[in-house]
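J.: The following block contains a protein sequence and its predicted model.
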Amino acid sequence: MSETRRPTPSLAEETAERLRARVTGGEMLPGERLSEARLAADLEISRNTLREVFRLLTREGILRHEPNRGVFVATPSMASILDIYRVRRLIEIPALTQAWPGHAAVARMRAAVERAAALHDRGDWRGVGSANMEFHLAIVALTDSPRLTGFFAQIIAELRLAFGLLDSPELLHRPYIGRNADILARLEAGDQTGAAELLESYLHQSERAVLEAFARLG
């Protein structure tokens, strides 16, 4: 039987992935207006291709188009934050419960934990947030499902936009450096159920912290 190959992504899809990564890395902030000419030059693509990228990311909720004003990085709503955490529970908790401790993605989790600790020592809280995003992307990679990992990359980019609205990334990210390390330790010890239970508690606390901070924005 011949091996099934995934379709080669188009230039627009590849570029959308690059912009999504910028959002996940905290480089693009909610409410930021995007200059079509500047961004096309920066990405070395045509403006027609960039417009297709804008359409893709607008459908994902990462960008928004305002007639006669242009394209902006989206600003999440409280309803979207609730939905993001609902989806995270449905994907991440089963991913850990069914994980193989020897999976290659566990090394990615370990690298993310170590990177977060190093960035914490330098006071780079945006970097700590990016390492946290990578940790959770690695959890979903444990499923070996390209569809799930692709979908989760969209979800995590939306979540990073919510984080970008908050005044104190340190207060948001500091508690989870140790929690990520604890989840990883349980998984590496073969206690997938314990790791999933820690993650469930983690997600509940994180959701509450984000919603409380979001509510204070008025």
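T.: Noted; the coordinates are in hand.

J.: can we go C-alpha only for contacts and neighbour counts from here?
T.: Will do.

J.: Arg33 contacts Val73, correct?
T.: Yes - using C-alpha atoms under 8 Å, Arg33 is in contact with Val73, at 6.5 Å.

J.: neighbour count winner among the two?
T.: Val73 (22 against 17; other C-alpha atoms under 10 Å).

J.: where's the spatially most central residue of the chain relative to Ala21, distance?
T.: Using C-alpha atoms, centre = their mean, the residue of the chain that lies closest to the mean C-alpha position is Ile156, 2.3 Å off. Per C-alpha to C-alpha, to the nearest Å, Ile156 is found 10 Å from Ala21.

J.: Please apply the same query to Arg55.
T.: 17 Å.

J.: Now do the helix or strand where His136 lies: distance to the chain's middle.
T.: Here His136 sits within helix 125-141, counting by DSSP states H and E. Centroid displacement of helix 125-141 relative to its chain, using C-alpha atoms, centre = their mean, to the nearest Å, is 7 Å.

J.: where do the strands sit along this protein?
T.: Ranges of strands in the chain, per DSSP state E, are 33-34, 63-66, 70-73.

J.: Comparison target below:
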Amino acid sequence: MTGRAETGIGDLAEDRALLGRTSTAERVADILRARVAEGRLAPGTRLSEDALGGALGVSRNTLREAFRLLTHERLLVHELNRGVFVRVLDADDVADIYRTRGLVECAVVRGLGRPPFALDGLAAAVAAGEGAARADDWDGVSTANIHFHRALVALAGSARTDELMRGVLAELRLALHLVDDPRALHEPFLARNREILDALRAGERGTAERLLARYLDDSRTRVADACARTAGTPPGTRP
């Protein structure tokens, strides 16, 4: 990891205004978490206290507390005498991420009240993904897909569930960084996002849940296989 470029850090000054006069470690953590979730901080990236502190205008103590929070969320890892790095996931991580997603996302759809549902966020994410695909921007498609699932979970109207899934989906983005052909991974799911949206628009929660469960199972298999190929591990050996 030592030789990795510190990408995604140099332009953090643009986020400095978000901190305001009452900057806190939690707000710094929010910014870094968002960078991970957007794919702007790749697995293995070393996080320099000097670079981050200068870009955001915060103290080392504030940064270290933010690092501690994100290490607890499994987004960062501290290596003795080497520094803090964006975490690189393994096959067990991928399996656990999708296990959690299945439990939470399907439960959200199952527990929806009576239609119509507030689907503006889902619709915007679907449109953004389709637009990014037309522009051959597969990182953009990946980001739109993350937004789709965050909007789906937001239908529960639960701040706690939103917070849980914010971390889980940021971890998912770390796994997606290991995929060597993002188009092959993401393209089939563009239409499936729209199918889920259409089912919810029609008030068909059961159909939407079945579509989502199959979606997550297929996505898990594709991501795990892609990560196994990237790591040089035969797919059949993963848990």
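T.: Right, received. Where do you want to start? Model, not experiment: these values are computed from the prediction.

J.: Which residue in the second structure aligns with the residue nearest to the centre of the first structure?
T.: In the second structure, Ile156 of the first structure lines up with Leu169, judged by TM-score structural alignment.

J.: in the second structure, what residues pair with the helix holding His136 of the first structure?
T.: Mapping helix 125-141 of the first structure onto the second structure (TM-score structural alignment) gives residues 138-154.

J.: One more: stretch 77-84 of the first structure?
T.: Counting by TM-score structural alignment, stretch 77-84 of the first structure corresponds to 90-97 in the second structure.

J.: buried ones in that stretch?
T.: 90-91, 93-95, 97 (16 or more other C-alpha atoms under 10 Å).

J.: do stretch 99-110 of the second structure as well
T.: Buried-residue list, stretch 99-110 of the second structure, by 16+ other C-alpha under 10 Å: 101-102, 104-106, 108-110.

J.: and of those, the nearest to Ala175 of the second structure?
T.: Arg101 (13.9 Å; C-alpha to C-alpha).

J.: mind listing what that closest one touches?
T.: Neighbour list for Arg101 of the second structure: 165, 168, 216 [criterion: C-alpha atoms under 8 Å, 6 or more residues apart in numbering].

J.: Next: Asp90 of the second structure.
T.: Cys227.

J.: now it: how far from Leu119 of the second structure?
T.: For Asp90 of the second structure relative to Leu119 of the second structure (C-alpha to C-alpha), the value is 34 Å.

J.: Over to Asp198 of the second structure?
T.: Distance from Asp198 of the second structure to Leu119 of the second structure, by C-alpha to C-alpha: 10 Å.

J.: Check Ala128 of the second structure too.
T.: 14 Å.

J.: Which one of these two is surrounded by more residues?
T.: More neighbours surround Ala128 than the other of Ala128 of the second structure and Leu119, with 19 against 16 (other C-alpha under 10 Å).

J.: give the contact list for the more buried one.
T.: 141, 144.

J.: counterpart of it in the first structure?
T.: Aligned partner of Ala128 of the second structure by TM-score structural alignment: Arg115.

J.: which stretches of the second structure form helices?
T.: Listed in chain order, the helices of the second structure (DSSP state H) span 25-37, 49-56, 60-72, 91-110, 120-134, 138-154, 159-176, 182-201, 205-231.
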